[in-house]
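# Have a look at this fold, sequence not included:
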């Protein structure tokens, strides 16, 4: 059954500081259960990569997480999930995604997090969820919007987590 856009689910949370962003990323990662496509929106410096660090930590990643600005994608093969972290900031043309075999990344179960998804318009598939980070006082506000049934299920899990 296709997702009813009129019943589109949203979730908003205020994140006081960097540690709150990482902690929320961990919750989001757990709620995704290793699958999905999340578009991360926000201006430079809003903490998209910081949030992604938390998502990766939810699956046991212990190392550093840097934005793959020049390589476009950083794969993480973890014990319980395959996660792809994309950063399309420097992409000059969406067609460049075809050269890296973008469709292959979405052909098997994985969790993909894409920063600057607007740079891939017309090539990227529809996201399960869009997460937009904006400045709020000294911290950030995260607005999550579900675009699919999977996205709505993720938001539903987030609401029930402590």
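That came through, no problem. Predicted model, so just to flag it, every value in this text is computed and none were measured.
# only C-alpha atoms for contact and neighbour calcs from this point on.
Noted.
# hey, where'd the helices end up in the protein?
Assignment of helices within the chain using DSSP state H yields the ranges 18-32, 48-57, 96-99, 102-105, 149-160.
# Could you pull out the buried residues of the first one?
This points to helix 18-32. Neighbour counts over helix 18-32 (16 or more other Cα atoms under 10 Å) mark 20-32 as buried.
# One more: the fourth one?
By neighbour count with 16+ other Cα under 10 Å, helix 102-105 contains the buried residues 102, 105.
# ok, and here's another one to check against it:
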């Protein structure tokens, strides 16, 4: 299974997908997992990231990194999740000054990754979100072996759930 397509009827369905992604996330290996979140403004990228982080046990405020560019959240299992929003950067070279080279990140959630092309790690999972009627359409693409394992676990976890998965 390399792709999962989902119809998300409302914000609660987006939250449910974030929680399902957290539950299906592969065990941490030597490398961090990288998720590239694509979609227009208002497509649900931050909503999905927030739901995933909450399901991973992040407590307190989960802020959108729209103006700070990066927010870091400690995880109960150890390490940090980094949530990046690159919408406001003018040049990918600006990423050099964000201190993103530390090894403490075990999960990267990157909104507008195309703006950091050439400076970002390759994705394990690429998520494309689009407004569709009152809800959202989501396409999840595995890009690496870790991404394939993640989607396989997600497909098993979401079978018969509130949204339908297609391979």
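Happy to help now that I have it. Computed from a predicted structure; not experimentally measured.
# and of the helices of the first structure, who's closest to residue 141 of the first structure?
Residue 141 of the first structure lies closest to helix 18-32 among those, at 9.4 Å (Cα to Cα).
# which residues in the second structure does that closest one align to?
Taking TM-score structural alignment as the measure, the second structure aligns residues 11-25 with helix 18-32 of the first structure.
# What does residue 150 of the second structure correspond to in the first structure?
Residue 150 of the second structure maps onto residue 154 of the first structure when the alignment is built from TM-score structural alignment.
# and what of residue 113 of the second structure?
In the first structure, residue 113 of the second structure lands on residue 117 (TM-score structural alignment).
# Counterpart of residue 42 of the second structure over in the first structure?
Residue 42 of the second structure maps onto residue 45 of the first structure when the alignment is built from TM-score structural alignment.
# check contacts around the match of residue 113 of the second structure.
By Cα atoms under 8 Å, 6 or more residues apart in numbering, the contact set of residue 117 of the first structure is 39-41, 87-88, 124.
# let's go with 7 Å and repeat that
39, 88 (Cα atoms under 7 Å, 6 or more residues apart in numbering).
# ok, the counterpart of residue 130 of the second structure in the first structure to residue 116 of the first structure distance?
Residue 130 of the second structure maps onto residue 134 in the first structure when the alignment is built from TM-score structural alignment. As for residue 134 of the first structure, its distance to residue 116 of the first structure is 14 Å (criterion: Cα to Cα, to the nearest Å).
# which one of these two has more residues nearby?
Using other Cα atoms under 10 Å as the criterion, residue 134 of the first structure and residue 116 rank with residue 116 on top: 21 against 18.
# my guess is that one meets residue 89, correct?
Yes - with contacts counted by Cα atoms under 7 Å, residue 116 of the first structure reaches residue 89, the gap being 5.5 Å.
# how much space is there between residue 86 of the first structure and residue 150 of the first structure?
Distance of residue 86 of the first structure to residue 150 of the first structure, computed by Cα to Cα: 20 Å.
# Repeat that for residue 36 of the first structure.
With distances taken as Cα to Cα, residue 36 of the first structure is found 7 Å from residue 150 of the first structure.
# shared neighbours of the two, anything?
Joint contacts of residue 36 of the first structure and residue 150 (Cα under 7 Å, 6+ apart) are residue 128.
# which of the two has more neighbours?
Neighbour tally, residue 36 of the first structure and residue 150, criterion other Cα under 10 Å: the higher count belongs to residue 36, 21 against 18.
# ok, for that one, nearest residue in space, not its chain neighbours?
Closest residue in space to residue 36 of the first structure, ignoring its immediate chain neighbours: residue 111 at 4.8 Å, by Cα to Cα, 6 or more residues apart in numbering.
# repeat for residue 28 of the second structure
Nearest non-adjacent residue to residue 28 of the second structure, counting by Cα to Cα, 6+ apart: residue 106, 7.1 Å away.
# One more: residue 129 of the first structure?
residue 146 (4.5 Å).
# List the contacts of that neighbour.
Here residue 146 of the first structure is in contact with 8-10, 128-130, 152 (Cα under 7 Å, 6+ apart).
# and it, how far is that from residue 39 of the first structure?
Noted for residue 146 of the first structure: a distance of 10 Å to residue 39 of the first structure, by Cα to Cα.
# quick one on the thing from earlier: can you pull the contacts of the residue nearest to residue 36 of the first structure?
The neighbours of residue 111 of the first structure, taking Cα under 7 Å, 6+ apart as the test, are 34-37, 82-84.
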